[in-house]
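# coords please:
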Amino acid sequence: MYRNFSLKLLLVSVVIFAFDLMAYAASDGNVLEADPQVGTQAKGTYMKAVLLDSLTKEPIEFATMSGKYIGEQTATRYALSDHNGVVVVPNMRVGRATVTIEFMGYKTESFTFDIKKGANDLGQIYLQEDINQLESIVVTGVANPMVVKKDTLEYNTAAVKVNDSDMLEELLKKLPGIEIDSEGKITANGKEINKIMIEGKTFFLDDPQLATKNLPAKIVDKVRVVERKSEQAQFTGIDDGEEETVIDLGIKKGMMNGWFGNLMGGYGTEERYQAAGMLGRFTKTSQVSVIGNANNTNNRGFMDMAGSMMGGMRGGRGMGGGRGMFTGNGITESWMGGVNAATELFDGKLELTGNYMYSGSDKNVQEKKIKETMLSDNNIMYNYETGYELSRSDGHRIGGEIEYKISDKTSLLFRPSFNFTGGDYESFNDFVTLNNTDSTNRGLSKEWGENNAQQANGMFLLRQRLGKPGRTMSVRLDYGYSNNELDGGNYSTTNYYENNTVDSISVVDQRFFQKDKSYNLGGRISYTEPLGKNFFVEGAYRYNFKETNSDKNTYNQGATGAYDMLDTLYSSHYENTFITQRAELNFMKQEQKYNLTVGVGVEPATTKSYGRGRDTSYTVTNIAPAARFDYRISDQKFLRVRYRGRTSQPSINQLLPIPDNTNPLRVTMGNMNLNPEFTHSLNFEYRTGNREKFSWFGTFIDASYTTNKIVSKSWYDDNGVQYTQPYNDGTGVYSLSGRAMYNSKIAKSNFSISSMTFVRFGNGITYVADKGDYVKNITETLSLSEHLTFSYRNDFIEVRAGGRVNYQNAWYSVQSIDKVATWTNEITGSVNATIPGGVNIVTDIAHKFYIGYGDGYGDNSTVWNAEISKQLFKNQITLKAKIYDILKDAKNVYRTTTENYIQDTENNTLGQYIMFSLVWRFGKFTGGGPGMGGMRGPGMGPRR
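Got it, this is the predicted structure:
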C-alpha cells in the first residue's frame, strides 16, 4: 500500500512541478521591458513613478505602489520598484484612484489621482523615514519572497511568519531552496554554506551555526545567498572563479544604531532545560555581539570542532573500515559563550574584526545497525551491531581579520585563527556476523581515549593596482599548523565459528598513544594586464607545501599486568611531504552583460613518504584547463557555466601504513603508495525571477569525472574479518546531479507553492577478495527526491502543508540479485496563528513512512509538536509552553549506500517532553504588534 502511495506521490509531485514550469514559462514573457526614459514600459493604461529617499536621494528598491479605485474595498493593482526606484503599475483603467506607496521604515504616502488613458507619469516621489513605524507596523500576507540579482538570490523575510522566540535557523528553514540537516549543516541551492555575514561583515568567521542558533529571527530583514568573489577578485574587478557561497543578513533599520537583545530561559519535564541570550549593536561602521547558549535538547549552537578534531584520529584508516565515531545524532547537552566585534576606522580605510568563543558538549548516542556487504554473486556478509558512545569535548576558538586600505591602489589583508580543544570518549559495541545464513563471528569491543589538539591557521594578502586600469598584482600567503594527541585503549573479544560452533576465540587488550603533527605553507602570485576592448590576461603561480608526521605506539599487557610490551605491528613512525604547484594562464573578456574566462594550468604534484623502514617518492603532472562564463540576461535572469580541473591529495589516514584494529571485524590500514586524484568538474546554473508574478525558478546541474580515484580494496579471512586498504584505480568515476527549484505566489494571492526536485546518478568502484582473487565491483547509485510545499499566509495565520519523497537504489556488478530500493517519505503540516489578546499558537506534524528498509528499521513514525505563547508588557516578555513528540513516536532511521555495502541505522532520540520558557526582549528589540512575522518588509502588498 505504502509503495503504491509513494509512487503516486512522486508522480503527482513531478506533474505539479512540470505544470509549474510551464506556467512559469508562459508568464515569464510578460515581464516589463526596459525603457530608457523611466526604466520600464507598459502597454495600455498604467501608472509609473520613481521612488527616492528624501534625504539621500537614492532610489528605493522593492517599495510597493498600489492603486485602489474609489468605491473598491481593496487594492488589486500594485507593483514593486526596481533597483532604479522605478515602479510601473499596469492594467489600470480610467477613473479616480487612491495611490498608496509603502516601504518598511518610511512614512506611507497616499493621495488620489485621476487616471487617464495611456501613461500616467507621477514623476519622482520622495519617501520620508519613519522610525516609529518600525515599532508598531504589522505584516500583510502578500510579499515577494525572492528576488534574483546577478550573483545574489535575495529572500524577503516578511514573506514568512516567525515568532518572538525563533532563532535564525527557524527562519532559514522556511525559505525555499535552503535546507538545514540534523547536524546544523546549511545548504542553499545545493551548495554548502560555511560563512554567515551581517551587512557585509563576517559573523564569527567560519562557523555559521553561531548565527543560525543564536541570532533572533526577528532582527533580520533580508537573507541574501551570495556567490561571493575572492578577495583578489573584489579588489581587481577581474573574476578569478574562486567564489564561495555565503549568506549575508540584512538587519532591519529599527535594529541599527542602538543596543538590543533578548534573554531566554526554560525548564521542562525529563529535566530538559534551555537558556540563551544575545546582546548586540549594529551600525553601518561597527558591530558588537555577545551570545550565550546552554541546553540539553540537541540544540547545539556551534560547530563541534573539538569533536571533529578528536574523531579525525580515531578509526577509519584507509577507506571503508574502522568504526570510528558513532554516526548518529543521539542526545547532546551543549554550552557556549562568545563575543564578536567589527569596526571601521580612519574613514573605512582600516577594518578590524575579532571574535572569541568557548564551547563544549556532552553526547550520548545509542545505536543499532544492520549492514549488507556485497562479496561476490549470491554471497553477502551480514553484520548486526548494537552499541553506545559517550563523548565530551570543549575548546576555545579565537579569530580575527585586519584589512588596511593603504590607498586606492594598495590593500593588505590578514586573517588569523587559533583553536584549542580537548575531550574524551568511551564506546561499546556488540556484534554478530553472518555469511549468508551461517554464523561467522560474534563478540564485543570497547574503545576509550582522551584527546588534546591545537590549530593555527592564517592568510595574508597583498593587492596592488599598477597604474593602468586592469593592471594588478597580488601576493597571497597561507600557513597552517596542527598538533593532535590521543591517549587511549581498546579491548575486544571475538568468538569465531566453524559450522555454527565456536572454533577459536580472539582477545585484544591494548593501550596506545598517538601524536600527529602537520605544517603547511603556501603562496600564490598573480599578475593581470589589460589587452584593450575589455580583454585581460592573467598569469599566476601557486606553490603549496605540507608536511605531516605521525607517531603511534601500541602496547599489550605484559606479565606484570602493566601495558609495557610494544606491539610493533600496530606501532609506527610515519612522515609525509606533499608539494603541489600550479602555473596558469587565463584570458578574460568582461562586458556589462557577460564575463568569459578561458585558461589552462599545469599542476605537478610530488609526494614523499617514509614509514615502516622504507621511502617512497613520486611526481605526477596534470593539465588543468578552466573555463567560466557568466551571462546576465536581464535584471532577473542569470546564467553561469563553470569547468575546472583540480588535484586532491590523499588524507593522512589514507596514507598511514599502520593497521587499525579498534574494530576487530574491520581492520584498516593506509597505503604509502597512493597518488593524488584529479577531478574534472562541470557546473551549470540558471536563475530567473518574475517580480510581477512573485515567482522564482532555478536549475543547477553538476557533473564530475575523477581519474586515479582512491578506492578501497578489501579481503576477508576464514573468520569473516574484513581487511581494507585504499588503492588508486585506473578507471574513472563519474557523478551527475541536478536540482530544480520553483517558488511562486498563486495569482498574487496569499497562497504560494514551493517545489524542490533533486536527482543524482553516479558510480563507484571497490575491489573485493573472498577467499580468492580480487573482483572489481562497480556500483551504480540513483537518488531521486521531491519536496513540495503549499502555504497560506495573512496577517494572523500561516498554514503550511507539504510532502517529501526520497528514492534510493544501487546496483552492484558482483551481485546478479537486484537489491530492494528504499523510499523515505514524509508528509508535513504546520499552523502558526495569532489570536486576539497577543496569544500565539503553533503546531506542526510530520508523518514518516519507510519502504525497503531492513526488518525492525522501517517502522512508521509520526511526530507532533505544539506550543502556545503570550506576549506581555508591550511585547517585551513572551511566555511559552511547548510539548514535543506528543504521540511519543519519534524515530531516527536512515540508510547509507556505498560502493560495496548497504547499511540501515537507528539512533536514540530525545522523546517526549514539555518545556516552559520565558523570553525577554529589550532595547531596540522592543515593540512590534502581535502576530508579527517580522516587521513590515519590502515588496509588501497593500493593506487590506
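
# okay, CA-based contacts and neighbour counts for the rest of this
Fine.

# P930 falls within a strand, correct?
No: according to DSSP: H, G, I helix; E, B strand; the rest coil, the state of P930 is coil, so it is not within a strand.

# What degree of burial does the residue nearest to it when sequence neighbours are not counted show, as a neighbour count?
Once flanking residues are discounted, P930 sits nearest to G838: 5.2 Å by Cα to Cα, 6 or more residues apart in numbering. When neighbours are defined as other Cα atoms under 10 Å, G838 has 16 of them.

# and the gap between A79 and V86?
Separation of A79 from V86 (Cα to Cα, to the nearest Å): 10 Å.

# Ignore what I typed, I meant H787.
Counting by Cα to Cα, the gap from H787 to V86 is 36 Å.

# returning to what we had before: the more surrounded of A79 and V86?
When A79 and V86 are compared for neighbours, A79 comes out ahead with 26 against 23, by other Cα under 10 Å.

# distance of that one from N295?
Plainly put, A79 is 45 Å away from N295 if you go by Cα to Cα.

# G730 now?
Shown here: G730 relative to N295, a distance of 50 Å by Cα to Cα.

# same thing with E385?
Distance from E385 to N295, by Cα to Cα: 30 Å.

# Compare those two and say which is more crowded by neighbours.
A direct count of neighbours by other Cα under 10 Å for E385 and N295 places N295 higher, at 22 against 18.

# Could you also give me the structure for this second sequence? I'd like to compare it with the first:
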Amino acid sequence: MNRFFALLITVFFASNFAFAQEKSVTIKGQIVERGTKLPIIFASVELFHEKDSSLVTGTVSDDNGFYEIEKVAPGNYRIVYSYISFKERSKKIKVTSDSAVVDLGVISLKEDVEMLSEAVVIAEVAPVIVKEDTTVFNTSSFNVSEGAMLEDLVKKLPGAAISEDGKLTINGKEITKIMVDGKEFFTDDPKIALKNLPANIIEKAKAYDRKSESARQTGIDDDDDETVLDLSVKKGMKKGWVGNVFGGLGNKERYDFGGIMNRFDDDMYISVIASANNTNNTGFSELGDANVRLGNAGSGITTSRMVGATFAKEYSNLELGGNVQYGYSDNKAERESASETFLSDGSSYGRDTTRSRHKRDNLGVNFRLKWKPDTMTTVTFRPNFSYAQNDSESDGVSLTLNNNLDNVNRKSSSSLSEGENYSVGGRLQFIRKMKKKGRSLSLSANLTYSNSESDLFSNSRTAFYFYDEDDEFESDSISMLNRYTDRGNSSLNYNLQASYTEPVFRNHYLRLRYVFQQRKSTSESFIYNNDDQSLIDSLSSDVDNRYNTHQIEVGLQGQYPKMNYNIGLNVSPQESKSESFIGTNKNLDQSVVNYSPNLRFRYKFSKQHSLMFRYRGQSSAPDVEYLQTVIDQSDPLDVKYGNPDLLPSYKNNVTLRYNNYISSSQRSYIANASFANTINAITNRVYYNPETGAKETHKVNIDGNWNTSALFTFTTPLKNRKYSISSTTSGAFANSVGYTSLKRGADAAESETKDLMLSEKLSGIYRGESFDITLNASVDYEKTKNNLQTKNNSETFAYLLGGNTNITLPWSINFSTDANYKIYSGFADGFKENEVIWNAQLSKDFLRNNAATIRLKIYDILQQQSNLRRTATESMITDTRYNTLGSYFMVYFVYRINTVGKGAMSDDDDDDDKFKRGGFGPMGGGFGGGNRPMR
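Predicted coordinates for the structure are as follows:
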C-alpha cells in the first residue's frame, strides 16, 4: 500500500512538472450549423500536411461543437471539417511557434440538400466514437430489421448486453436510465424505452457516466455517477407528431396490438404508449415491492397490457417532466431444474418441476421539477408514487437423491397468494453556487413510505425414505403441512443531507458532506395451521426495526487539463435496534462504525484517449434481519437461521478503465477490468441431513470471497467502409466460500467453489444499397470447481453461429431473416439439446407515401427454441429450463402517422423516407436482424 501511494505521488508531481514544461501549439475552434448556429456534436476534424496531403491527426467536436488538436508542429496544413449530411469544408492554415494557440474561430457547415449516395454516407460515418468515458454509437452503422425497436438495435452495439431479467449493460456497466435528447424518458425504467422506442428514429446513442445533479450544477465531482444511455432523435422526426398504430394476429391464439405517438422538439417531448399482447412483451418493469409474489414473471409465457405517457418541457428558468404508467401482466411458467449440492463426503442431487402463474397490476407516477431562479441557484423536486396488486399460484414436485442416486425425499406442494403494496416519496434539493469559483452549498431531503400486505395459503406432502447400513430401503414416513400466512410490512425512511465545497488552493477543492438517515420498519408474519386455525408461535414473527445513521464525508478533488483525481473518506456511525413481540427471536441492539475510503484518478492522453483508476472501500453492518435467531422455517426442508454474532463486512472494489478512439481509422478500443474482495463476508453455513435431505442454513462470517472481471471491445471499419467488424472479449472469475456439515454442531467443512467464465463475440457487417448481412459467432465457456467434490467439477460450452440479412426488393417489398445455431456441451442430462433458431419476415408497404405496411412474421420456424441457464454458488450448481413461446407466426397491419412538415423534413436529408421505409412496426418487432441504411 505504501508503494502504491508513493507511485501515485510520483505520478502526480511528474504530471504537474510535465504540464508546466509542455509548450506545444494547439489548434482550436467551434463547428456550428449554418443558419441555426447550433453546435454540431462529433463532427470530424482532420489535419493534413499541405505538401503531400498525408493525414497528421484528427479529433471530433464535443457537446458544444468545440474541438482542440494538441501538439501540432509548426508548418503548413489543410484542415478538413465534415459531418454526415453536411457539405465538407476545408481551409489552409499556417502554424508557427509564435503562439501557443491557433484559434480558428467558428466554422459553419451547410447542409447538403442533394441526396448523398448511400456508399458515401457509409464511408463518412464511424460506427463507434469514444471520448473520455463517453461512447457514441452511430446507429446507421448497425442494421436492424424493419419495424425493430430500440432493444433490437442495442443488442447489436459492441459491448452491449441485455440479461435474462432485462438489465442493459454497456461495456460492463449497467444502464440505469435512458434519456432522449438529454431528457429523462420514463424516469428509472429503461425497459420502456428499449421495448417501445422505434430504432429508426434514433440518430445516435451515447453511453456515459452522468454526474449527480449537484456535480452538474457546481462542476465539482461528488463521485455519485450513474451510467445512462442518451438517445439523439433525428431532426426529421421533430417539429411534429410521428407514431403508429398496429395490430397482429397469429396461430396458437397469439395477438399483438398497440401504438405509440411521439412529439420531439428542441425543448420538449411527449410520448404516449399503449399495447396488449400475449407474446412476452410486457414493455415495462414491474413497479413497487414484488416480495409478495410467487413465480418468476421474467420466464414462461406472459400476457400483458400497458398504457403510459411521459413528457418533458424546458422554459427559460424552469424544467418540467414526468410520467404515468399502468401495466397488467399474467405470467404462466413451467420450470425444470437439476442441481448438485457439494457435501464433505459426496454430493446431493435434486430434481424439481414447478408450474406457476403470477398476475400483477401496476400503477406508477413520477414527476420532476427543476427551477433556476437565477444563474447561481437550482431547486429540484421529484415526487413519486407506485401501487401494485399481486395474485399468484404454484404447484410442483421435487426429488432429492443421495450420492448413490437413491431417493431421499419426494415433496409435492402447492400455494396460493394475493397481496398489494404501495410506495410514496419525494426528494427536494437546493443547490447554490457562490461567486467564488468552486464554492457551493447543497441541501437535500428525501422521504419514502412503503407498505405491503399479503395472504398465503400453502400445503405440502413430503415423503422421506430411509435406508439401512447396506443402503437397502428400510421404511418411509410422511409429513403433511397445511398452512395460512398473514404477512405485513411497512417502512418509513428519510434522510437529510448538507454538502459544501470550497476551493482550497490552485486546482483543488475541498468537499464536506453530512447525512442523517433514519429508517423504521415493521415486519409481521403470522403463520396458522389451517387444520385447526391455531397460530404457530414458533414460526410466526412480529419485529420492529430502527436504524439511525450519521454519515460524515471529507474529500479532496484536483482538476488539471490532463489529469483529475478525487480522494476521500466516509465515516458512518450506525445504531440499530430490533424488538420482537412474538416467536423465538430476541430483542437486539447494535452499534457499529462503518468506514468507506475512496480514490479516483483519471489521466487524459487526449480527448479521445484516457485511463481511469478507481478504488472504493465500503464497510457495512449486517442487516438486523440476519441477526435474528430465526429468519424463516416455513419450509421444513429448508430452514434459515440468523446469527446475532455477525460482524460488519468490508469490501474492496478496484476498477480500471481504458478508452481510445483513433479518428483517422475510426477504430475504437475499450478495456475495463475490476477486482473485488470482501473481508468478513456474510455467507451460509449449511447443515445437511443425509437421512431426510433437509437442510438448515445459518448466516456466518467468512473470508475468501472475491471476484475479478475484464472486458475488451474493438470496433473498426475495413478499408472499404461498407464492411465493419467488432469483437467483444470478456472474462470473469469468482471464488465463493461457504460451509457444509453433515452433523448439527460439528465442525463444518469449508466449501470453496471457483467459477471461471470466458466469452468471445465476433460480428461482421456488410452494408449495400439494397442488401445487408451480419454474421455473428460467439463462444461462452464456464468451468466450475469445488474442493469437496473434485471428481464432479464441471465444464460447459455454449457456441453460437448465426447471421441475419435484409433485402429491399422492388414494389416496396422488404425481406428479413435471421438464424442462430446454438450448441450446448457439459450441462446436466436432459439440459443440453442443441438448437437452431430461425426467424423470417416479409413486408409490403402501400397507400400514399407508403404509410401502411402488411407484415408476415414467422418465429422459430424449426421449433427448436429452449430456455436454458446455469447458476453456481459456493455449494451448488443448478441447471434450469423454462417453457417458451415456441414456434408461431403473426400477420401485422401497421399504419404510420406523420405530421412533420416538409420544411422540417428537409433538415435531415429526407428522413421522411427513412421513416416510411424503416417503419415503426410492432413493439419488440425485431429479430435482432438488420435493415440496410436508409438514404
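
# Run a quick neighbour tally on the nearest residue to F385 of the second structure once chain neighbours are set aside.
Counting by Cα to Cα, 6+ apart, the nearest residue to F385 of the second structure once its immediate chain neighbours are dropped is V424, at 4.4 Å. Look at V424 of the second structure: counted by other Cα under 10 Å, it has 18 neighbours.

# which residue in the first structure lines up with V424 of the second structure?
Structural alignment (TM-score structural alignment) places V424 of the second structure against A456 in the first structure.

# Tell me who's in contact with its match.
P416, S417, F418, N419, G480, Y481, S482 (Cα atoms under 8 Å, 6 or more residues apart in numbering).

# Average offset of the one helix or strand the second one maps to relative to the second structure?
This means S417 of the first structure. Using DSSP states H and E, S417 of the first structure sits within strand 410-435. Following superposition, strand 410-435 of the first structure is found to deviate from the second structure by 0.9 Å on average (mean Cα distance after the TM-score superposition for the first structure).

# same question, stretch 524-532 of the first structure
Looks like 1.4 Å for stretch 524-532 of the first structure (mean Cα distance after the TM-score superposition for the first structure).

# thinking again about what came up before, any idea how far the residue nearest to F385 of the second structure lies from T549 of the second structure?
Taken as Cα to Cα, the span from V424 of the second structure to T549 of the second structure is 22 Å.

# next one: V228 of the second structure
Taken as Cα to Cα, the span from V228 of the second structure to T549 of the second structure is 29 Å.

# same check, this time on S534 of the second structure
Using Cα to Cα, S534 of the second structure is found at 40 Å from T549 of the second structure.

# out of those two, which sits in the busier spot?
Shown here are S534 of the second structure and T549; by other Cα under 10 Å, T549 has more neighbours (20 against 12).

# For that one, list the residues it contacts.
Here T549 of the second structure is in contact with V515, F516, Q517, Q518, S572, P573, Q574, E575 (Cα under 8 Å, 6+ apart).

# Give me the subset of those lying in strands.
V515, F516, Q517, Q518, S572, P573, Q574, E575 (DSSP state E).

# List buried residues within those residues.
V515, F516, Q517, Q518, S572, Q574, E575 (16 or more other Cα atoms under 10 Å).

# right, and the last one touches N545 too?
Read that as E575 of the second structure. No: in terms of Cα atoms under 8 Å, E575 of the second structure does not count as a neighbour of N545; the distance is 10.7 Å.

# Of the contacts of A456 of the first structure, just the buried ones, ChimeraX syntax please.
In ChimeraX syntax, the buried subset of those is picked out as below (16+ other Cα under 10 Å):
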select :416,417,418,419,480,481,482
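
# Just give me the closest of the contacts of A456 of the first structure to G328 of the first structure.
N419 (25.1 Å; Cα to Cα).
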